Every structure is written in C-alpha cells, then in structure tokens.
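A.B. asks: Sequence and predicted model, in that order:
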Amino acid sequence: MKILELIVIKDIFMKLLRIGKFALFCLALLCALRTYAQENITSLKKGFNRTDIPSTLKKAMWNASNGPFIADSAIEIDSSNVYFWLFRAGSINKFNLSSGANIPGWPLTRWLPEITDPVIKDLYRPGPTWVDNSSDWDPLVNENYLQENEEGAQYMGCLTSIPLRYGDVENDQQKELVLFLGAFEYKQDLVIFSPDRQRIIFSMRYALQDFISFPGSKHQYIQRTRQRDNNIGVRVYAKAFFGQFDGDEFPDIVVWRKRYESREASDSVSGFGLYKQTWQHFERDLTAQAASETGITGEYLPQDTSESMIQGWLSANELTWQKGYPSTSECQDHEGELIPEMHDPLLNDPDVLK
C-alpha cells in the first residue's frame, strides 16, 4: 500500500474517531439535560410546616396591619426576610418580615389543562357502577386543592407535611414554588406555581385512594366515601418525569398514570387489578406560546404525542415507575424508602416493583 494511501486512511480514521467522541459527548450531554430537572425537584429548599414556623414570623404576621395572618406553611425567599406563605390551600401570599407588610397573593384554583382533559378525568372518576344522585359530581373537577393532615399520621410519604418547597426546577434562573397538597390519605396533589408568571404552571394529582375492606360485599374493597356494595374500591397513582425528551430545547414533563380497581371477593388473588394506564407529554414552549392567542403563560401544556412515543422515551432512558416522581418517603424513620402505597404488591402490577 502506498504511503499516500496510508496517510489518507489514517486521516479518515482520526476524523471518525473525533466524530465518535463528539457523538458520545452529545449523548452524555443529552442524558444530563434529560435528568437535571428530575434531580432539581428532589432537592428543592423545604419550608416550614405550621408547627415549625419561627415564633418571630408568627408574631409579626399576627400583629401585621390588616391581620392577623395565620400561615399553614411558609418559606423564605433567598434570605431576603420575605416569605411565601400558604393559607390552607386557598391562596399563596407574601409577607415582608422587615416591614411587617403582607402582600396580597394569588388564589389556588385547579389547573385547567388537568381538569378539562377527558382522559385524565376518566381515570379519577368513580367507577361506572357507582350510584349517586349527583351524577355531575367529579372528584377531580369539583373539589379545590385541600390541605388537611392528621398530625403524626404517616401516609403517602408524608410529603404534604411540608407543603411548600422553593427552587429552580428547570435551570432557567427562574424559581418556582412546588406545593404538596392533600386531604389525609384520600388524595394528594403536586402543584408547581410560578411567582414570576403569578399562576400555576403545572399540576398533577399523584394519588387518589378511595377504598376500604368490606366483608360480605361483591368486591374485596369498596369505596370508603360511599360505602355501597356496588361502589368498587379505587386507587389511582401518577408519576412525573422531568427533563428534555423530544429533542428540542424546551423542558418537558412526562406523566404516567395508573388506575387500579378492587378484585372481586371470589377472586383467588388478593388486592387490586390494573384497570387502565395512560402516558401524557407536557411541554413549556415559550416561543409557541408567544405566537398564540393567549400569549406567554409559562405553563407546561399538553402535547399531541403518541403514548407509544412516550413509552419509547422512558424505555430509552431506563426510566421505570420507581424512578418517577414522587417515589421516596419523607416520613420519620422511613426517609428514602419507597412510598408504600404507590409500590404496593397488592396492586398486582409488576411495573410498580421496578
């Protein structure tokens, strides 16, 4: 082989090697981009719950002009002596500890993209055999966010025991409030609120549990809220995956939801069966929002992405049910363990065990 040919081959090989290294770099960078937000939301600054709010803040809010103000949770904004605080689940407010002034806040009304989607609504409805005169009632739409906890109780990972978190979810230099709101063990909501946009930009009901063991009924579990034999016990859970999945520059959220219904009393298998599951893609594309009639809202809006495509994203990134958010408990003596309700063997679903 001629010397010139060897030089050409070597040059081609080195170029391919550089391209390969660049491709590996790009792949690593893409993986990092896809996981940064997932890590961010698990490491947000935590606020105070009602019993832990500093006495100086409590006293100042009590004696404030137009007060007294009583917070269920509070969190300081970047060591500024200004606090976001939550009044039950009705509104988010701001309080300036230095001046003693309360800044009127924003009501927490349910996020429209969640409660108007027929697929999502169907997952959270009572079963088709449910009997009730108020047939228009919907547990997702007709109830506001709630914040009701039994002191000392441990359920759903105790996330609602500290309702307010604060930090930069997307690494865009804009910080958000992340709220965990719930009503005992019955239902739990994850809400992301943007102080800059002054609105909810994403919400997900990550748990709805309406079941109780009722010997003698047709099913092993019936609904706790309406204890009739034909009201089948229901458990619905959702996991969120944060990052960039579709290859563009805009942040994404993938939501994987599962609905379980009680097995019949005659069934030899105990517990529940998977009734339905869905995958949904949300994206915050400010460029598209700027060109829309509503303008820029900063919300994560539902996208017309096929479920098979979304499942492919999760598979390619080795994202299983247990890697979704939320997954780990914050309950005392159980920190870091899997939230038992969302990973219960009685669900009879192999997905929740991996």
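C.D. replies: Done, it's in.
A.B. asks: Please make it C-alpha for all contacts and neighbour counts, starting now.
C.D. replies: OK.
A.B. asks: Tell me which residues touch the closest residue to G67 other than its chain neighbours, please.
C.D. replies: With Cα to Cα, 6 or more residues apart in numbering as the criterion, G67 has its nearest non-adjacent residue at 6.8 Å, and that residue is M61. By Cα atoms under 8 Å, 6 or more residues apart in numbering, the contact list for M61 reads 67-70, 95, 100, 102.
A.B. asks: Second structure follows, compare the two:
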Amino acid sequence: MNKLGGAQMFSVKWFAIFLFFSPLTFSMELDEGFSRNAENGILFKTINQKYGTRPGYLYGYSEDKYYSLSKNGSAIGDYELNSSSNTIKGWPLTRWQYEPIENEVKFFQADIYKKLYQKVFNPIGCLDEIPLNQGDLDADGKSELILFLGYDLVVFSPEAGRIVFMINYTVPGWMSLEGTAHHHEANWIKEGDEGVPQYQNLLDEHYGDALAGLRGYAKLYVGDFDKNGQTDILVWRKLYESNMQNNPVKGFHKLKDSFYHYERSTAAGSTGEYLPQETDPGTIRSWLAEKNLTWQQGYPSKSECEGEEGQLIPEMHDPLLNDPDVLQ
C-alpha cells in the first residue's frame, strides 16, 4: 500500500491515505472509475444518445447514476439515466486558487502550468492510467472524486460542486541524459563547459540555451495534526536543479523544501475546501516528526505500473536527487 501518512488506506489502486484521528485508525478504499471498452460500450452509447456528449471516464455511484470526467479533464458531469431530463449537471475544472506551488515552478512551466490537465509525456507511477476515482478523504461519510490529471492530484466534492484540494505532485522539467546530449549537440553547446547542465531544462522556452533541469515532487499527509477536531492536509514539496557537468556529483541538488498546511472548515457557509493556514514550516515539520512520518510515507509513494505494483515510485525516491530524505 502507498503510505500517505499513517493509518487510512486507498486499497483498490494500491493507494493509501493514512490519517491520524487518535486514538482510532481506520482504512478507506479508493474505487476506480472506468473508460469505454467492449464490456460497457453500450452504456457510453446510451449516454451519447441521451445527452449528446461522449464522456472519457465514468464512475457509477448509484443505480443508473454516474459521475463522468471529460476526455481532456476539463469538466465533471453527473448523469441520471432514469431521469426524463437530458440536461447534464456538471462543473468545469480549472486550477485551484489555493494550490501549493513554488514560484519557480510557475515561472518555468509557464503556459503548461496554467492548464489543469495536459497529456503526460513523462508519467510517474502510472497514477493517471485511471484518472477518475471515488473515496472519502476525511472519513466524514461523504465521498469525494479523486482525480489524477496529468501531473496533478485533484479532490473534487460533488456536494460542494467544486475542487476542495489539489496538488501538482511532479514537476517534469528535465531531459534525460540522451535528450540532453541531443539538445546540446543540436544547439552547438560544448559538453563540459562551465554552466552546461548534466540534465537540460525541458520547460525552457529558449531551447537554444543551456539551462539546468528542474525537478520537483510533492507528498501529502492527512490527519488532525493541530488537534483542533478539524481535518488537516500537510504538503511537503521538494524542488531540485540539475548539477553542472563540471560537478563530480552526478544528478541534482536540492533547491528547497516547502511545507504547507491546509485545514477543512466546517463552519456554516463554508465552501468545503481545505483552506491554507498560516503555519510556520518548522511547526509542520515537527508535526511530521511527532508521527515519525518520513518522505517515503507521504502520498504518493508506491507505483501502479505493471510489474512494479507496491514498489516505491523510482523518480520520487531517486538516489540521483542527492537528498537523504528520499531514502528514509
């Protein structure tokens, strides 16, 4: 099971959210949606005939009732096939305004970052193979839709009709060694010169430049960490930059650790979102230490790729990151 923090599990897809609602611990299954295939092709055809639309993925939450995710990840739909109406209840998906992200990532990803979903050219852990799932994130008896859209994990509440939390869990801003060598050769960049990176930046708009690759990951942990009776989400982000070719240390060096604290408000009139809290990073780190929570125990952690199920996602725990945290 992937460990997202310590006691609540996403078991269907080898996902696990570990929650700390002391003194009890409990598990939660994350149910997968499905795409069109030979077995359910008639269902997709029925929806198309009734509503005039072609959903990319469906999740059946009751008899003849389905949540849908559009093919391009831009909208959630709600279909009731036994209803006489052919009007779709739906919600658009855009980037969440409270998303925890570094300014460096926004800058380098530019137009790519503005989109909520983009075709993944360098997936990690095969987490987005089935992007539409359902689970109860905070064990309050009300299920959310858990979406894996490209590089983003999105928690959408149909009850609230909005995204209540999201993170960008991987920053794929670096080329492979082979891609780097090809880029340098094509742009007359001399290997080994000062300022020439071991791994070229994949997100650089000026592809003729030698620019260090940017690589980042995020882990999240769920529980009542501040012990006020409300569910918290802690986010631990790491950002790395490629070493230069004249550096004998192979791989990357860490630019920064970033910590974020979110808490769900249950006050009257609240939106149901997990809202950012002004919590000192040192306090967040101490909360993780109190629970003996390491980088490897944060979610996501385990791969869903065929033949790698249950193993650590290689990219997020790579010795080339030269970071002791990723190996603990």
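C.D. replies: Received it, and whenever you're ready, just let me know what you need. Because the structure is predicted, anything quoted here is derived from the model rather than measured.
A.B. asks: On the three-state scheme, the residue of structure 2 most remote from its centre is what?
C.D. replies: What lies farthest from the middle of structure 2 is S84; by Cα atoms, centre = their mean that is 37.2 Å. Following DSSP: H, G, I helix; E, B strand; the rest coil, the label given to S84 of structure 2 is coil.
A.B. asks: Please apply the same query to E39 of structure 1.
C.D. replies: Applying three-state DSSP: E39 of structure 1 is helix.
A.B. asks: How many residues are close by it?
C.D. replies: 14 (other Cα atoms under 10 Å).
A.B. asks: Tell me where the stretch 201-328 of structure 2 has strands.
C.D. replies: Assigned by DSSP state E, counting those that start in this stretch, the strands in the stretch 201-328 of structure 2 fall at 214-223, 232-242, 252-264, 274-276.
A.B. asks: before we move on, back to that, quick check: the residue nearest to G67 of structure 1 vs D138 of structure 1, distance?
C.D. replies: M61 of structure 1 sits 37 Å away from D138 of structure 1, going by Cα to Cα, to the nearest Å.
A.B. asks: now swap in I9 of structure 1 and tell me
C.D. replies: In terms of Cα to Cα, I9 of structure 1 sits 69 Å off from D138 of structure 1.
A.B. asks: In terms of neighbours, single out the busier of those two.
C.D. replies: Neighbour count, other Cα under 10 Å: between I9 of structure 1 and D138, D138 has more, with 15 against 12.
A.B. asks: For the nearest residue to the more buried one once chain neighbours are set aside, list the residues it contacts.
C.D. replies: Closest residue in space to D138 of structure 1, ignoring its immediate chain neighbours: R125 at 6.3 Å, by Cα to Cα, 6+ apart. Each residue near R125 of structure 1 by Cα under 8 Å, 6+ apart is listed here: 138-140.
A.B. asks: Tell me which residue of structure 1 lines up with R95 of structure 2.
C.D. replies: Aligned by TM-score structural alignment, R95 of structure 2 pairs with R110 of structure 1.
A.B. asks: ok, now R237 of structure 2?
C.D. replies: R237 of structure 2 maps onto R257 in structure 1, with residues paired by TM-score structural alignment.
A.B. asks: mind listing the strands for the stretch 101-250 of structure 1?
C.D. replies: Under DSSP E, counting those that start in this stretch, the stretch 101-250 of structure 1 gives strands at 101-107, 147-148, 164-167, 176-183, 187-194, 199-210, 212-213, 221-222, 234-243.
A.B. asks: Can you convert those strands into a markdown table and add a column each for distance to D117 of structure 1 and mean neighbour count?
C.D. replies: Converted to a markdown table, those look like this (distance: least, Cα to Cα, whole Å; neighbours: other Cα atoms under 10 Å):
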| stretch | distance to D117 of structure 1 | mean neighbour count |
| --- | --- | --- |
| strand 101-107 | 22 | 16 |
| strand 147-148 | 24 | 18 |
| strand 164-167 | 26 | 24 |
| strand 176-183 | 21 | 22 |
| strand 187-194 | 16 | 22 |
| strand 199-210 | 12 | 22 |
| strand 212-213 | 28 | 16 |
| strand 221-222 | 26 | 26 |
| strand 234-243 | 15 | 24 |
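A.B. asks: Dump those to CSV, plus distance to F22 of structure 1.
C.D. replies: Converted to CSV, those look like this (distance: least, Cα to Cα, whole Å):
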stretch, distance to F22 of structure 1
strand 101-107, 47
strand 147-148, 50
strand 164-167, 32
strand 176-183, 34
strand 187-194, 36
strand 199-210, 35
strand 212-213, 56
strand 221-222, 56
strand 234-243, 22
